[in-house]
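S.K.: quick one, fold the following:
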Amino acid sequence: MDIIDKVAVVSGGGSGIGRATVLALVERGASVVVADVDEAAGQRTVDLVAGRKGTAVFARCDVTEIDDLSRTFAFAIERFGQLDVAFNNAGVGGEDLFADDPGDWKRVIDIDLTAVIDATRIAVREMERTGRGGVVINTASLIGLGPMADAPVYAAAKAGVVNFSRSLAYLKEESCIRVNAICPELVDTPMAHGLGEERLEDLRAADEILPPEEIAAGVVELIEDDSRAGAVMRITIRDGRGYVPT
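M.R.: Here you go, the predicted structure:
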């Protein structure tokens, strides 16, 4: 898919991977709906786009609320007349989530897995309705490809995103809609700030943490490569971007 003149919705677009992807898409000529629960952060992204003479608008969206998701995708079509790309990127992290309090781990499942399923479902229905086809990309994690004792629920959620996305490969033939997933290693985003600034500075100095722009480049690749459907892109510090065998 050629990105120029396309319309994208990017959740979690107020910072990190989401913001980097919004900027990358705008640079290639897309119009973007920046969806985020953080209004101030989302507006900062829109302001950055305006400073680059691009087109982006903000939509407040709590991805755990079906009505918010539906309104956001409908807004994209109402504002720009089409929907071509959905980047379901909003997420939360955590450490030891194998906890007795269900509130601690259900939130991770709600945001990192259930919301991705809901957003994909809504985006696909909108794309089918318009008959233009499209691309959906879901943010998983390298942790979704293997176990993580320190964060078993997070690992489970991300593994779910991987196999959910893979399972929708058939939509390419059925509706000209390609659903793919990205699995990055540790990325320098606000989510990583829990490591502490001193640890982050050490990781940056040693080139042991990915810049969000590298993930944005992977998203662009998945959009532009029409052969990719049900694909899982692995993005690591040592090996860069590559695809996990199906």
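
S.K.: every contact and neighbour count from this point should use C-alpha atoms.
M.R.: Fine.

S.K.: just after the top strand by length along the chain, pick out the following helix or strand.
M.R.: Ranked by residue count and defined by DSSP state E, the top strand of the chain is strand 177-184. Downstream of strand 177-184, the first helix or strand assigned by DSSP states H and E is helix 197-205.

S.K.: show me what that following helix is packed up against.
M.R.: Packing partners of helix 197-205 (3 or more C-alpha pairs under 8 Å, 6 or more residues apart in numbering; DSSP states H and E): none among the helices and strands.

S.K.: after it, next one along is what?
M.R.: helix 212-224.

S.K.: which positions in that following helix come out as buried?
M.R.: 212-220, 222-223 (16 or more other C-alpha atoms under 10 Å).

S.K.: and for stretch 44-57?
M.R.: 44-47, 49, 54-57.

S.K.: all helices for the chain, in order.
M.R.: In the chain, the helices defined using DSSP state H lie at 16-27, 39-51, 66-80, 102-109, 115-130, 152-166, 171-175, 197-205, 212-224.

S.K.: once you drop chain neighbours, what's closest to Asp150?
M.R.: Asp96 (5.0 Å; C-alpha to C-alpha, 6 or more residues apart in numbering).

S.K.: and the residue nearest to the spatial centre of the chain, how far is that from Gly12?
M.R.: Nearest to the mean C-alpha position of the chain, counting by C-alpha atoms, centre = their mean, stands Asn89 at 2.2 Å. According to C-alpha to C-alpha, to the nearest Å, Asn89 stands 6 Å off from Gly12.

S.K.: one more, please, to line up against the first structure:
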Amino acid sequence: MRLLDKVSVVTGGAEGIGRETSIRLAKEGSKVVVSDINSALGEALVQEIKQNGGEASFFKTDVTKFEEMEALIDFAVETFGNIHIMFNNAGIGLNKPFLDHSPEDYHKVVDVNQHGVFYGMLAAARKMKELNTKGVIINNASVFGFVGTLGIAGYQAAKGAVVMLTKHGALELAPYGIRVVGVGPAAVNTKIVQGYRDAGLLEYMEKQQLTRKLIEPEEIASVVAFLATDEARSLNGTVVMADDGFSVFKSDIRP
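M.R.: Predicted coordinates:
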């Protein structure tokens, strides 16, 4: 119960990493606002959390609209009285060769994965400052914000921006007692890797990681939960690479 009485907001909270993080934060004692564009899954998760003794509420949000992100933060404060933890997790993927990318493809991914994070940071930080809350903003970056791969131009551009937004946010928000940190997963067992499955590349993706298997969303949730605690106070402006070694070796030279 390291987050007892804290209030958390999780975007993209109904599925995958967001779902498991919402559950984990609630188990740690936090009151959780699950935010997602999918109301049915979000409401079902809230009921599950409540049935297991946690406190949670759902708020439908399109992260590409700043006014909806502001409304989300206002809802969290109106419902639970404050906001201490903001997990900017919502993201989408699109796997297509660079020359086949259209501007619409690119902007669709960047709008969610980059602009959505910026909007979440801005709305949460403004409210934390207003309430004089010493909070933490956690951004879901990616190993693909650091290393190149095929087929995901928009995703890589957006995640690289998230890495820099994390550094910049930490610098500017530190005077207000707001910490900003990121988590950098590699290939996680969620629907965002479906493109690799469809292309027959799942085994290839697994071999890019030291344990030769996909990371489970619960594993990333445990890292996020730790980053939200006071125990992680020294982690600020950095991205914790929860990537099972993806960024530290080349799979084609492994024995």
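
S.K.: residue farthest from the centroid of structure 1?
M.R.: Asp100 (29.1 Å).

S.K.: ok, it to Val153 of structure 1 distance?
M.R.: According to C-alpha to C-alpha, Asp100 of structure 1 and Val153 of structure 1 sit 12 Å apart.

S.K.: just Asp188 of structure 1 next, same as before
M.R.: Relative to Val153 of structure 1, and taking C-alpha to C-alpha, Asp188 of structure 1 is found at 22 Å.

S.K.: between these two, which one's more packed in?
M.R.: More neighbours surround Val153 than the other of Asp188 of structure 1 and Val153, with 25 against 19 (other C-alpha atoms under 10 Å).

S.K.: looks like the more buried one contacts Ile111 (just checking).
M.R.: No: contact status for Val153 of structure 1 versus Ile111: not in contact, 11.9 Å apart, counting by C-alpha atoms under 8 Å.

S.K.: circling back to that earlier point, distance from the longest strand of structure 1 to structure 2 after superposition?
M.R.: Here the mean offset of strand 177-184 of structure 1 against structure 2 after fitting is 0.6 Å, by mean C-alpha distance after the TM-score superposition for structure 1.

S.K.: could you report the distance from Lys127 of structure 2 to Phe87 of structure 2?
M.R.: 15 Å.

S.K.: of these two, which one has the most company?
M.R.: Phe87 (28 against 18).

S.K.: hmm, back to that, can you lay out the buried residues of helix 212-224 of structure 1 as JSON lines showing distance to Leu195 of structure 1?
M.R.: Below are the buried residues of helix 212-224 of structure 1 laid out as JSON lines (distance: C-alpha to C-alpha, whole Å):
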{"residue": "Pro212", "distance to Leu195 of structure 1": "17"}
{"residue": "Glu213", "distance to Leu195 of structure 1": "20"}
{"residue": "Glu214", "distance to Leu195 of structure 1": "20"}
{"residue": "Ile215", "distance to Leu195 of structure 1": "20"}
{"residue": "Ala216", "distance to Leu195 of structure 1": "22"}
{"residue": "Ala217", "distance to Leu195 of structure 1": "25"}
{"residue": "Gly218", "distance to Leu195 of structure 1": "25"}
{"residue": "Val219", "distance to Leu195 of structure 1": "26"}
{"residue": "Val220", "distance to Leu195 of structure 1": "28"}
{"residue": "Leu222", "distance to Leu195 of structure 1": "30"}
{"residue": "Ile223", "distance to Leu195 of structure 1": "32"}
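
S.K.: out of these, what pair is the most spread apart?
M.R.: Across those, the longest distance by C-alpha to C-alpha is 16.9 Å; it joins Pro212 and Ile223.

S.K.: buried residues in stretch 144-156 of structure 1?
M.R.: Quick answer for stretch 144-156 of structure 1 (16+ other C-alpha under 10 Å): 144-145, 151-156.

S.K.: which of the residues you listed sits closest to Ala35 of structure 1?
M.R.: Of the buried residues of stretch 144-156 of structure 1, the one sitting nearest to Ala35 of structure 1 (C-alpha to C-alpha) turns out to be Tyr154, at 22.3 Å.

S.K.: need the contact list for the closest one.
M.R.: 93-94, 97, 108-109, 112 (C-alpha atoms under 8 Å, 6 or more residues apart in numbering).

S.K.: can you name the two of these that are farthest apart?
M.R.: The farthest-apart pair in the contacts of Tyr154 of structure 1, when distances are taken by C-alpha to C-alpha, is Leu97 and Asp112, at 13.3 Å.

S.K.: who's more crowded, the two?
M.R.: Asp112 (30 against 21).

S.K.: what's the match for Glu48 of structure 1 in structure 2?
M.R.: In this structure residue 48 of structure 1 is Leu, not Glu. When structure 2 is aligned by TM-score structural alignment, Leu48 of structure 1 is paired with Glu48.

S.K.: OK, contacts around that match?
M.R.: So Glu48 of structure 2 contacts nothing (C-alpha under 8 Å, 6+ apart).

S.K.: ok, now Gly13 of structure 1?
M.R.: With C-alpha under 8 Å, 6+ apart, Gly13 of structure 1 has these contacts: 19, 21-22, 34-36, 42, 45, 89-90.

S.K.: how close does it sit to Gly144 of structure 1?
M.R.: From Gly13 of structure 1 over to Gly144 of structure 1 (counting by C-alpha to C-alpha), the distance is 22 Å.

S.K.: likewise Ser11 of structure 1?
M.R.: 20 Å.

S.K.: cool, and Arg28 of structure 1?
M.R.: Taking C-alpha to C-alpha, one finds Arg28 of structure 1 at 30 Å from Gly144 of structure 1.

S.K.: same deal with Ile3 of structure 1?
M.R.: 28 Å.

S.K.: same question, Gly14 of structure 1
M.R.: 24 Å.

S.K.: what's the answer for Leu168 of structure 1, then?
M.R.: Applying C-alpha to C-alpha to Leu168 of structure 1 and Gly144 of structure 1 gives a distance of 17 Å.

S.K.: same check for the contacts of Tyr154 of structure 1, but in structure 2.
M.R.: Retained in structure 2 (both residues aligned by TM-score structural alignment, their matches' C-alpha atoms under 8 Å) from the contacts of Tyr154 of structure 1: 93-94, 108-109, 112.

S.K.: okay, and the common contacts of Asn89 and Gly12 of structure 1?
M.R.: In contact with both Asn89 of structure 1 and Gly12: Gly18, using C-alpha under 8 Å, 6+ apart.
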